[in-house]
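Asks: Only the shape, not the letters, is given here:
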């Protein structure tokens, strides 16, 4: 049994322990190092088809979480902007398949568990951005806005998310957050497999 590091808040330790293996395995399968514009476009389409319905599912409860600033955390507008920049039109974007979620979002702990995955992906995307840009000839105005969604405020936004996450102290609520995070990783992997973009 892995013992959570004492230096971290319990909720963050529990989330890391529960999801690190899932995260590492999935990250190796996502074609972040592609120089293939068509594959990259399909990847952004798959992300859009995942994020849009998931963010719609989160929205009502997320709006009630003090300090979360939900309205500036949504990634769907950036993904949509990237799709336009990559050459899709409104009809093509409207036809992109959407993931059907079985997640139940009943409280802030559920939302924060899901956002641990989504906000973590945003933070991690910073280390991938420059390589993606140079390989594909894109930038935040030409198909790569999703990977620069918070710009220079990325760390500030991550810390703001952590401040909300650290309010989840009750053991039962912490367990809900962990279940939500694990389910999000699992759903994302299954979705990307269905969209045939994983390596």
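Replies: Right, received. Where do you want to start? Here the structure is a predicted model, which is why all the values come from computation and not from measurement.
Asks: contacts, neighbours, all on C-alpha from now
Replies: Fine.
Asks: Do a quick rundown of the helices in the chain.
Replies: For the chain, applying DSSP state H gives helices covering 10-29, 37-62, 76-85, 90-94, 108-136, 154-165, 171-194.
Asks: Output the ones you listed as CSV; include the columns mean neighbour count.
Replies: Listed next are the helices of the chain as CSV, based on neighbours: other CA atoms under 10 Å:
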stretch, mean neighbour count
helix 10-29, 16
helix 37-62, 19
helix 76-85, 20
helix 90-94, 11
helix 108-136, 19
helix 154-165, 16
helix 171-194, 19
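Asks: With distance to residue 146 as added columns, please give these in CSV.
Replies: Converted to CSV, those look like this (distance: least, CA to CA, whole Å):
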stretch, distance to residue 146
helix 10-29, 17
helix 37-62, 9
helix 76-85, 5
helix 90-94, 16
helix 108-136, 8
helix 154-165, 12
helix 171-194, 17
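Asks: Now do the contacts for the residue nearest the centre of the chain.
Replies: Centroid-nearest residue in the chain, with CA atoms, centre = their mean: residue 118, separated by 2.4 Å. By CA atoms under 8 Å, 6 or more residues apart in numbering, residue 118 lies in contact with nothing.
Asks: out of the helices of the chain, nearest to residue 144?
Replies: For residue 144, the closest of the helices of the chain is helix 76-85, at 6.1 Å, according to CA to CA.
Asks: this is the comparison structure:
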């Protein structure tokens, strides 16, 4: 899989999701930030549960290592907010490793932007480093290394599967953006 092709094929989808998540808004306040985190909880919970069930043995260690729901819940609790107990969005009926990797591309890509979001939120809302932003800080200096690991796995996907990966990534962007527009 040519990751540059995947990025290009999903650029508009990525941009649409960024527009649905108001975390970089200059007018973001604490209440709105908490509402966004609570809404994100539904997507992250559903995704992580699915990924654990769907990952083939060869990808399971990578999926397990990337679980971040606990970080998100810790942020909410640390901000004095409730952790949602409701459901999240319904994911497509993905069943192949290519589909899992397409969706994973979206969720892991959000981790890269999370570093910038964490700095913005900390400065705007006056949080100390890491306060309320553990989810976005994710794995700190390991974030780039973990992204490169996923890119290597994607690079190993045979070209006949490219369209499967792209379709699943576009579907995951649509699920994520659609769910987040409910904030």
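Replies: That came in fine, so what should we check first? Since this is a predicted model, take the numbers as computed values, not measurements.
Asks: Mind checking the TM-score on these two?
Replies: Overlay of the two chains. TM-score (TM-score structural alignment, normalised by the length of structure 2): 0.89; 181 aligned residues with a CA RMSD of 1.9 Å.
Asks: nearest to residue 143 of structure 1, of the helices of structure 1?
Replies: Short answer: helix 76-85, nearest of those by CA to CA, at 4.1 Å.
Asks: Quick one: distance of the closest one to the chain centre.
Replies: With CA atoms, centre = their mean, to the nearest Å as the basis, helix 76-85 of structure 1 stands 15 Å off its chain's centre.
Asks: what's that helix aligned against in structure 2?
Replies: Per the alignment by TM-score structural alignment, helix 76-85 of structure 1 matches residues 69-78 in structure 2.
Asks: By how much does that stretch deviate from structure 1 on average?
Replies: Superposing on structure 1 and averaging over aligned pairs (mean CA distance after the TM-score superposition for structure 1), stretch 69-78 of structure 2 comes out at 0.8 Å.
Asks: quick revisit: what residue of structure 2 matches up with the residue nearest to the centre of structure 1?
Replies: That one, residue 118 of structure 1, aligns with residue 107 by TM-score structural alignment.
Asks: Distance check, that match against residue 149 of structure 2.
Replies: 14 Å (CA to CA, to the nearest Å).
Asks: again, but for residue 174 of structure 2
Replies: Here residue 174 of structure 2 is placed at a distance of 25 Å from residue 149 of structure 2 (CA to CA).
Asks: try residue 48 of structure 2
Replies: Separation of residue 48 of structure 2 from residue 149 of structure 2 (CA to CA) stands at 18 Å.
Asks: And for residue 109 of structure 2?
Replies: Taken as CA to CA, the span from residue 109 of structure 2 to residue 149 of structure 2 is 12 Å.
Asks: Same check on residue 179 of structure 2?
Replies: Distance, residue 179 of structure 2 to residue 149 of structure 2, by CA to CA: 28 Å.
Asks: what's stretch 32-41 of structure 2 aligned against in structure 1?
Replies: Counterpart in structure 1 of stretch 32-41 of structure 2, with TM-score structural alignment as the criterion, is residues 39-48.
Asks: Out of the helices of structure 1, which gets nearest to residue 102 of structure 1?
Replies: Closest among those, using CA to CA: helix 171-194, at 9.0 Å.
Asks: The closest one - contacts with which helices or strands?
Replies: If you count contacts as 3 or more CA pairs under 8 Å, 6 or more residues apart in numbering; DSSP states H and E, helix 171-194 of structure 1 packs onto helix 10-29, helix 37-62, helix 108-136.
Asks: can you redo those helices as JSON lines with distance to residue 99 of structure 1?
Replies: JSON lines is the format used below for these (distance: least, CA to CA, whole Å):
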{"stretch": "helix 10-29", "distance to residue 99 of structure 1": "17"}
{"stretch": "helix 37-62", "distance to residue 99 of structure 1": "5"}
{"stretch": "helix 108-136", "distance to residue 99 of structure 1": "15"}
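Asks: Residue 87 of structure 1 is nearest to which of the ones you listed?
Replies: helix 37-62 (9.1 Å).
Asks: superposed on structure 2, where does the closest one end up, distance-wise?
Replies: Average distance, helix 37-62 of structure 1 versus aligned residues of structure 2 after superposition (mean CA distance after the TM-score superposition for structure 1): 0.9 Å.
Asks: Residue 89 of structure 2 is in contact with residue 174, isn't it?
Replies: No - between residue 89 of structure 2 and residue 174 there is no contact under CA atoms under 8 Å: 10.6 Å.
Asks: Understood, closing this out.
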